[in-house]
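1. Have a look at this prediction, sequence included:
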Amino acid sequence: MRDVGADQNGRRRYVALGDSFTEGVGDWNSLLPNGVRGWADRVAEKLAKAQPGWEYANLAVRSKRLRHIIDEQLEPALAMEPSLVTLYAGGNDLLDFGTDMDALMDDYELLVARLAGTGATLVLFTGFDVKVSAVLEPFKKRNTLYNERVRQLAASYDAVLVDYWCFDAFHDRRMWAADRLHMSKAGHKYLAAQVLDHLGVPHKFTPKDWEPPAQMSLREWERRQRRWVNDWVLPLFGRKLRGVTLGDSLSPRWPEPVKVPRKGGLKKLMQQRQDGPP
């Protein structure tokens, strides 16, 4: 267990950096900023429940590459003087053609070093081997290299490592959203539980007790494949050809630290904002 309590100034402040993984894509909620919730919101709420006074900022935006996270999120995060930081970055770079892995991981280490230098508890993540399509199998070697380096850096910088690669629960397709690249609500809840367990924070998240997934007929499998290609794959390639991403028009969900209500969590905070002053 780790002490993730107050810093030397008595402040408890959690700052999350990254891309869609940390923004919460796949865990849709129209009541919250950017229409998502995600594992990081859940971690912030459980921190506040265990120790009142926690503040939370989430700078993650979907589709961001490592260079964007360094350029757009690092300095704001440092200025917030966090006592807890979570970072997942580089996953989108792994799927880009022409990515120089040595250069990518050197930049990743510079980012880790800056964050570790704050004295905050730092949480890093490996990447999962998502079984989306045989088309992506050539990228598996990159993922393996990425994970090896993340593990090394976590040890070198005394960071908490959440080894996402090893979570067998994510072999169940129900842990994934319809696009097959982002976690579903169940996946985000499971990951929140893992992060909290690594930090020694109490929670009541329990894994889904599912029956084994039903076997699909060939016709059903083909129907699902066509729908996935039409709904997700073709639009993705269309955006790549146009040089745009889903995150281009979005801002961070929680760009400034907010005090998380001990009861009601971030949904209560949003309701208070909508109601305005009494």
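-> Received it, and whenever you're ready, just let me know what you need.

2. rest of the way, CA atoms for contacts and neighbours
-> Will do.

3. now the helices: where do they sit in the stretch 51-200 of the chain?
-> 66-69, 75-79, 91-94, 101-116, 140-156, 185-199 (DSSP state H, counting those that start in this stretch).

4. and stretch 102-118, which residues are buried?
-> Buried residues in stretch 102-118, defined by neighbour count with 16 or more other Cα atoms under 10 Å: 104-105, 107-109, 111-112, 115-116.

5. Turn those residues into JSON lines, including distance to Ala57.
-> Output for the buried residues of stretch 102-118, formatted as JSON lines (distance: Cα to Cα, whole Å):
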{"residue": "Leu104", "distance to Ala57": "25"}
{"residue": "Met105", "distance to Ala57": "25"}
{"residue": "Asp107", "distance to Ala57": "23"}
{"residue": "Tyr108", "distance to Ala57": "21"}
{"residue": "Glu109", "distance to Ala57": "22"}
{"residue": "Leu111", "distance to Ala57": "18"}
{"residue": "Val112", "distance to Ala57": "18"}
{"residue": "Leu115", "distance to Ala57": "15"}
{"residue": "Ala116", "distance to Ala57": "17"}
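
6. among the helices of the stretch 51-200 of the chain, which is the most enclosed?
-> helix 185-199 (a mean of 21; mean count of other Cα atoms under 10 Å).

7. Can you name the element that comes right after that helix?
-> Using DSSP states H and E, the helix or strand that directly follows helix 185-199 along the chain is helix 218-228.

8. The next helix-or-strand element following that next one vs helix 218-228, what angle?
-> Per DSSP H and E, the first helix or strand lying C-terminal to helix 218-228 is helix 234-242. With axes from the mean of the first three to the mean of the last three Cα atoms, to 10 degrees defining the directions, helix 234-242 sits at 30 degrees from helix 218-228.

9. which helices and strands sit right next to the helix or strand following helix 234-242?
-> Per DSSP H and E, the first helix or strand lying C-terminal to helix 234-242 is strand 254-259. For strand 254-259, the packing partners by 3 or more Cα pairs under 8 Å, 6 or more residues apart in numbering; DSSP states H and E come out as strand 55-58.

10. Mind giving me the packing neighbours of the strand it packs on?
-> strand 13-18, helix 39-50, strand 254-259.

11. Pasting the second one now:
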Amino acid sequence: MSDAGMRYVAIGDSFTEGVGDDLPDGSSRGWADLVASGLASATGETVHYANLAVRGRLIEPIATTQLDTALAMTPPPTLLSFNGGGNDMMRAGIDLDRLVRLTERVVQRCADAGVRLVLLSGADPSARLPFGHMIHRRGTELTVAVAELAARHDLVFVDMFNDQEIRGPGYWSADRLHLGGDGHRRVASRVLAALGYPVTAHAVAPSPNGRRGVLAEARYYREHVLPWLNRRIRGRSSGDDRAGKHPAWVPVDATVGLTPPRSPDTSPPGPAG
């Protein structure tokens, strides 16, 4: 591969992996894939793209292992997106200052390597989640800190946490934790616009957000909340034994889009989180 051209690598958790934006073959697409395609379309050139994000990851392995792998790629990336902390928000004893320090590590490493960095805050899922008030409070505090960090270093910061539009139920998947296809499309449009491309923010018609029946709530807890609690009790994560979906550079053509070869997924099935 030539060193010329844009090389975009995404690191993060399920938000960046694309969980919730499911394709017919069972794979996940997501906003980062859409950004890679959008960059290729906007520039009229092939963009090389990698995605090292893994569902369930806490911020530390994203800001260390994933970042180190991304910066060691050959040729090196020219653009990197980072989001993390969503899974930390749902754990006891969260240390906000530590999350910010880890984010600062990403900022410094990218600056030292001469890689353009885009910081994102994840969309706010708290309105329809158990313990949502706690998640909202923690997410608000982390978003404020990351916004201040981005401002100090003159970085692109895409604040999806305070995006009121994406909080609507039409943007979310059935588990209420991960974005659905329209949610990922909205994030992609916001990222492309923040990078300077004339993209209108994706939006959908408002959907009713009425009261959910007892049976629907019972099914939700059985299918989504209880499996998550079971993994926490066992010290497991939905991302255990998984690797990033695009660990090497994948060419994204300006007209064809993202059509990477896919190797068989040997990781165990199970809900994301």
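-> Yep, that arrived. Being a predicted model, the structure only gives us computed values, none of them experimental.

12. TM between them?
-> Once superposed, the chains reach a TM-score of 0.87 (TM-score structural alignment, normalised by the length of structure 2), with 259 aligned residues with a Cα RMSD of 2.3 Å.

13. related to what we said a few turns ago, so which of the helices and strands packed on strand 55-58 of structure 1 comes closest to Phe125 of structure 1?
-> strand 13-18 (10.8 Å; Cα to Cα).

14. do you know how far the aligned residue in structure 2 for Pro213 of structure 1 is from Gly170 of structure 2?
-> Aligned by TM-score structural alignment, Pro213 of structure 1 pairs with Ser207 of structure 2. Distance from Ser207 of structure 2 to Gly170 of structure 2, counting by Cα to Cα, to the nearest Å: 6 Å.

15. Compare neighbour counts for these two and give me the winner.
-> Legend: neighbour count by other Cα atoms under 10 Å for Ser207 of structure 2 and Gly170, higher for Gly170 (20 against 10).

16. Which residue in structure 1 aligns with the more buried one?
-> By TM-score structural alignment, Gly170 of structure 2 lines up with Arg174.

17. how far away is the residue nearest to its match when sequence neighbours are not counted from Phe170 of structure 1?
-> Counting by Cα to Cα, 6 or more residues apart in numbering, Ser184 is the residue found nearest to Arg174 of structure 1 once chain neighbours are left out, at 7.2 Å. When distance is defined by Cα to Cα, Ser184 of structure 1 is 10 Å away from Phe170 of structure 1.

18. Pull up the overlap in contacts between the two.
-> Counting by Cα atoms under 8 Å, 6 or more residues apart in numbering, the contacts common to Ser184 of structure 1 and Phe170 are Trp176.

19. okay, the two: which has more neighbours?
-> Using other Cα under 10 Å as the criterion, Ser184 of structure 1 and Phe170 rank with Ser184 on top: 23 against 20.

20. Spit out the contact partners of that one.
-> 26-27, 174-177.

21. ok, and the most crowded of those?
-> Gly26 (26 neighbours).

22. number of nearby residues for whatever residue of structure 1 lines up with Arg242 of structure 2?
-> Using TM-score structural alignment as the criterion, Arg242 of structure 2 maps onto Leu250 of structure 1. For Leu250 of structure 1, the count of nearby residues is 12 (other Cα under 10 Å).

23. doesn't Asn34 make contact with Leu250 of structure 1?
-> Yes - between Leu250 of structure 1 and Asn34 there is a contact at 7.4 Å, judged by Cα atoms under 8 Å.

24. what does Val162 of structure 1 align to in structure 2?
-> Checking with TM-score structural alignment, Val162 of structure 1 has Val158 as its match.

25. Without its sequence neighbours, what residue ends up closest to its match?
-> Leu120 (4.7 Å).

26. Present the contacts of Ser184 of structure 1 as TSV; the columns should include distance to Ile69 of structure 1.
-> Formatted as TSV, the contacts of Ser184 of structure 1 follow (distance: Cα to Cα, whole Å):
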residue	distance to Ile69 of structure 1
Gly26	20
Asp27	21
Arg174	29
Met175	26
Trp176	24
Ala177	24
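
27. Identify the farthest-apart pair in the residues you listed.
-> Asp27 and Arg174 (12.4 Å).

28. for Ala194 of structure 2, what are its contacts?
-> 156-158.

29. just to revisit the earlier point, how about the helices of the stretch 51-200 of structure 1, which one is nearest Thr22 of structure 1?
-> That would be, of those and by Cα to Cα, helix 185-199, which comes in at 9.4 Å.

30. can you tell me what part of structure 2 the closest one aligns to?
-> With TM-score structural alignment as the criterion, helix 185-199 of structure 1 aligns to 181-195.

31. mind checking which of the helices and strands packed on strand 55-58 of structure 1 is nearest Gly200 of structure 1?
-> Ranking those by proximity to Gly200 of structure 1 (Cα to Cα) places helix 39-50 first, at 10.1 Å.

32. Read off where that closest one ends up in structure 2.
-> So helix 39-50 of structure 1 sits over residues 31-42 in structure 2, by TM-score structural alignment.

33. What mean distance separates that stretch from the matching residues in structure 1?
-> For stretch 31-42 of structure 2, the mean deviation from structure 1 after alignment is 0.9 Å (mean Cα distance after the TM-score superposition for structure 1).

34. so how many other residues sit close to the aligned residue in structure 1 for Arg91 of structure 2?
-> Matched across to structure 1, Arg91 of structure 2 falls on Asp96, judged by TM-score structural alignment. Residues near Asp96 of structure 1, counting by other Cα under 10 Å, number 12.

35. For Asp96 of structure 1, which residues are in contact?
-> Here Asp96 of structure 1 is in contact with no residues (criterion: Cα under 8 Å, 6+ apart).
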